[in-house]
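> pasted the sequence and its predicted model underneath.
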Amino acid sequence: MAGGWAKDGAEQAQIDSTLEDAVQRARSQLPRGESLDTCEECGEPIPEPRRKAIPGVRLCVDCQAAVDKTQSSVSGYNRRGSKDSQLR
């Protein structure tokens, strides 16, 4: 139920937009191309099952986990629908 000046279904539109942004961000980070034999960060060999499971993989499991940990701080917060962005 929308209130104020918002149209009916505005909440669902905001949820859909936030979800689409997250999907696009995830797709843009997928590896592409040929997998490397060794990690480009630490130089350790990348196991063959990992290379087959994730085409274009560039990092070993440990280095990828470290990258994922630093990227988890990215918020899925939709600024377009926030009250702060409407007040500016």
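Ah, there it is.
> C-alpha only now, for contacts and for neighbours.
OK.
> and the residue of the chain most remote from its centre, how far from residue 80?
Going by Cα atoms, centre = their mean, the residue of the chain most distant from its centre is residue 4, 32.6 Å out. Distance of residue 4 to residue 80, computed by Cα to Cα, to the nearest Å: 17 Å.
> repeat for residue 87
Distance, residue 87 to residue 80, using Cα to Cα: 11 Å.
> those two: who's more crowded?
residue 80 (12 against 6; other Cα atoms under 10 Å).
> take the one below as the second:
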Amino acid sequence: MATGWAREGAVQEQIDATVTDAIARARSGLSSGPSLSHCAECEAEIPEGRRLAVPGVRLCVDCQEAQDREASVFSGYNRRGSKDSQLR
């Protein structure tokens, strides 16, 4: 049931777009291929245990933690159809 000026199914389409974006973002962060023996950022040796536990690992623990902190800043809020985004 559409409300206001939205056409039928518009809300569900926005929800689907948000989920699709989140899945694409999560998949882009997955490693693939062989693990590196040394970190791609700082050249520190990556322990064998980490290479076995995380297939395709590219970063040492310290660099991975820094990257995860930066990625957590992303809010994940889909503003494409938000009225708030039109007010700013």
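Thanks, I have the structure now. The structure presented is a predicted model; accordingly, all values stated were derived computationally and were not measured.
> where exactly do the helices run in structure 2?
Here structure 2 has its helices, by DSSP state H, at 10-28, 48-53, 61-71, 83-87.
> indicate which one of those helices is closest to residue 37 of structure 2.
helix 48-53 (7.6 Å; Cα to Cα).
> what residues does that closest one touch?
Residues outside helix 48-53 of structure 2 that contact it (Cα atoms under 8 Å, 6 or more residues apart in numbering): 35-37, 57.
> residue nearest the centroid of structure 2?
Most central in structure 2 (Cα atoms, centre = their mean) works out to residue 25, at 3.5 Å.
> ok, the aligned partner of it in structure 1 - contacts?
Aligned by TM-score structural alignment, residue 25 of structure 2 pairs with residue 25 of structure 1. Residues counted as contacts of residue 25 of structure 1 (Cα under 8 Å, 6+ apart): none.
> let me see the contact set for residue 11 of structure 1.
By Cα under 8 Å, 6+ apart, the contact list for residue 11 of structure 1 reads 1-2.
> what does it align to in structure 2?
Using TM-score structural alignment as the criterion, residue 11 of structure 1 maps onto residue 11 of structure 2.
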